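Asks: Please find the sequence and the predicted model below.
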Amino acid sequence: MEVKLFRVSNEHIKNQCYLIYEGNSGILVDPAWDYELINDFLQENEITLKGVLLTHYHHDHTNLAAAFAEKNVVPVYMSAIEIKEYGFTVQHLIAVQHLQEFVVDDFRITALLTPGHTKGSMCYWIGGHCFTGDTIFIEGVGISSELNVGSLFNSVQFIKQYLPAHTLIWPGHSFGQTPGKELNFLLKNNIYFLLNKKEAFIEFRMRKNQPDPFAFK
């Protein structure tokens, strides 16, 4: 299995979306902004799209889901909680639950519910790779609210305990570090993975005078 990273942008937002592929079959994760870039890669490499995975409902992660789903007539997967809480809809939408295992073509996927950035944020664990959207970055964690930041702490603790340390982490944005680093790197270098007490995590995540959350690299 291979992972193709697409760096795309819209004004001040820079995204990392992904194609997981093996042979001539592939799945997109959070496709956004640059349809031609992604579609050209599919066509040039004769890859047939089999599905779309969405980590959460924000537009910078779902912008092209409808276009790819409709053109290729493929299912789109999203957390059931995310769909219910935010009313997200797209053609061929399938709701998935925490720890649900499902198969798309020859890809075996485990859905991991990781609330905190949004109420139904979901990561996807596939063949030693985890696609984390805006829940976890290599350098930190996603934006959260006072109501949800406790859930974000729980999600980080869950990822720490559930995934093998050699799992490769592929986030939705970069703030300087290269995506695709092992979880073991985050366990040693991501401060949010080093904060084991919820109160300290919440205080640090919600502190004043934080760096610009849109300072993407």
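Replies: Cool, the structure landed. Since this is a predicted model, take the numbers as computed values, not measurements.
Asks: Going by C-alpha atoms from here, please, whenever you check contacts or count neighbours.
Replies: OK.
Asks: Quick check: V52 is in a strand.
Replies: Yes - counting by DSSP: H, G, I helix; E, B strand; the rest coil, V52 is located in a strand.
Asks: how many other residues sit next to it?
Replies: Neighbour count for V52, taken as other C-alpha atoms under 10 Å: 27.
Asks: In this structure it contacts D30, no?
Replies: Yes - counting by C-alpha atoms under 8 Å, V52 touches D30, with 7.4 Å between them.
Asks: any residues in contact with both of these two?
Replies: A65 (C-alpha atoms under 8 Å, 6 or more residues apart in numbering).
Asks: Pasting the second one now:
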Amino acid sequence: MKYRIIPVTSFQQNCSLIWCERTKRAALIDPGGEQERLMSAIRQEGLTLEKVLLTHGHMDHVGVARSLADAAGVPVIGPQREDAFWLQILPQQAEMFGFPHIESFEPDQWLEHGDKVSVGEEQLEVIHCPGHTPGHIVFYHPQTRLAFVGDVLFQGSIGRTDFPRSDHAALLAAIHDRLLPLGDDIEFVPGHGPMSTFGAERRSNPFIR
């Protein structure tokens, strides 16, 4: 599986374009904005988009998910259903942060811990990691030892837990019980900022050390 990180909007959130090298089938993880730029990247790589994947329901990660998926004729998949209320208040989220209006929506499929999602011939494992939001999930690709963690974990930090239905203890438990045991060598793409490894964060991240 190959991937390309595309930071979008003034929030510089990481949208990840991932694809199966053999089939050239692709998915976008957390398309928060700049729809045409994301579609241009797909064309540049010679790919066929087959789905949009969401880690959680915050506006900066789902901003163009529905419009992009509808334009491409593909489904929106994820997050876990406890984030439904975040997707329902997308218009209010957009107004609060000064973004263009975003219609509320439901994904075509909710995901649960232990589910698997295919992209071409590749498979991602779904790990439910509540805390930043109650329905936050992580997409993990075992073959390449790569995880797309959204706003659960960052280089040197962790996700905010001052939002409605955030839970600091649950976030730490998800990191310690579900992510770090995967191995120190696991590289991860966070929702914002540079990549890191679970090992580097276990050793030096002051929030989880």
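Replies: That came through fine. On a predicted model such as this, the values are computed, not experimentally measured, just so you know.
Asks: Next, count neighbours for V64 of structure 2.
Replies: Going by other C-alpha under 10 Å, the residues that sit close to V64 of structure 2 add up to 21.
Asks: Now the aligned residue in structure 1 for it: closest residue in space, sequence neighbours ignored.
Replies: When structure 1 is aligned by TM-score structural alignment, V64 of structure 2 is paired with L64. Closest residue to L64 of structure 1 apart from its sequence neighbours, by C-alpha to C-alpha, 6 or more residues apart in numbering: A32 at 4.8 Å.
Asks: quick one: the one you found is in a helix?
Replies: No - according to three-state DSSP, A32 of structure 1 belongs to no helix; its state is coil.
Asks: Go ahead and name everything in contact with stretch 134-153 of structure 2.
Replies: 1, 30, 55-57, 78-84, 113, 123-132, 158-160, 165-167, 171, 175, 185-192.
Asks: So which bits of it are buried?
Replies: 134-141, 146-153 (16 or more other C-alpha atoms under 10 Å).
Asks: how about the residue nearest the centre of structure 2, secondary structure?
Replies: Note on structure 2: the residue nearest the mean C-alpha position is T55, at 3.5 Å, using C-alpha atoms, centre = their mean. Here T55 of structure 2 takes the coil state, with states given by three-state DSSP.
Asks: list the contacts for it?
Replies: Counting by C-alpha under 8 Å, 6+ apart, T55 of structure 2 has contacts 29-30, 61, 78-79, 136-139, 149-150.
Asks: Repeat the analysis, applying 10 Å as the threshold.
Replies: Each residue near T55 of structure 2 by C-alpha atoms under 10 Å, 6 or more residues apart in numbering is listed here: 29-30, 61-62, 77-80, 83, 111, 126-129, 133, 135-139, 148-152, 191.
Asks: Okay, and which of those residues map to helices?
Replies: If you go by DSSP state H, these have 61-62 in helices.
Asks: Looking at the contacts of T55 of structure 2, which are in strands?
Replies: Among the contacts of T55 of structure 2, the members found in strands (DSSP state E) are 29, 77, 126-128, 137-139, 148-150.
Asks: need the strands for structure 2, in chain order.
Replies: According to DSSP E, the strands that structure 2 contains are 2-8, 13-19, 25-29, 48-53, 76-77, 116-119, 122-128, 137-141, 146-150, 153-154, 157-158, 187-190, 196-197.
Asks: circling back: among the ones in strands among the contacts of T55 of structure 2, which one sits closest to P181 of structure 2?
Replies: Using C-alpha to C-alpha, I127 is the member of the ones in strands among the contacts of T55 of structure 2 that sits closest to P181 of structure 2, with 12.3 Å.
Asks: what does the closest one align to in structure 1?
Replies: Using TM-score structural alignment, I127 of structure 2 lines up with L112 in structure 1.
Asks: Look at its match and say how many residues are nearby.
Replies: By the measure other C-alpha under 10 Å, the count of residues near L112 of structure 1 is 26.
Asks: Surely it is in contact with S79?
Replies: Yes - taking C-alpha atoms under 10 Å as the definition, L112 of structure 1 is a contact partner of S79 at 8.9 Å.
Asks: so what's in contact with those two at the same time?
Replies: Common contacts of L112 of structure 1 and S79 (C-alpha under 10 Å, 6+ apart): 55, 96-98, 121-123.
Asks: which one is the counterpart of N15 of structure 1 in structure 2 nearest to, not counting chain neighbours?
Replies: Under the alignment by TM-score structural alignment, N15 of structure 1 pairs with Q13 in structure 2. Of all residues not flanking Q13 of structure 2 in the chain, H192 sits nearest, at 4.7 Å (C-alpha to C-alpha, 6+ apart).
Asks: For L47 of structure 2, see how far away the one you found is.
Replies: Separation of H192 of structure 2 from L47 of structure 2 (C-alpha to C-alpha, to the nearest Å) stands at 24 Å.
Asks: Kindly report the same for L111 of structure 2.
Replies: On the measure of C-alpha to C-alpha, L111 of structure 2 and L47 of structure 2 end up 24 Å apart.
Asks: What of E21 of structure 2?
Replies: Using C-alpha to C-alpha, we find E21 of structure 2 at a distance of 9 Å from L47 of structure 2.
Asks: now swap in F11 of structure 2 and tell me
Replies: Applying C-alpha to C-alpha to F11 of structure 2 and L47 of structure 2 gives a distance of 26 Å.
Asks: who has more neighbours, the two?
Replies: L47 (20 against 12).
Asks: what's the longest helix in structure 1?
Replies: Counting residues, the longest helix found in structure 1 (DSSP H) is helix 149-162.
Asks: Counting by contacts, list what that one packs against.
Replies: strand 107-113, helix 183-189, helix 191-194, helix 198-205 (3 or more C-alpha pairs under 10 Å, 6 or more residues apart in numbering; DSSP states H and E).
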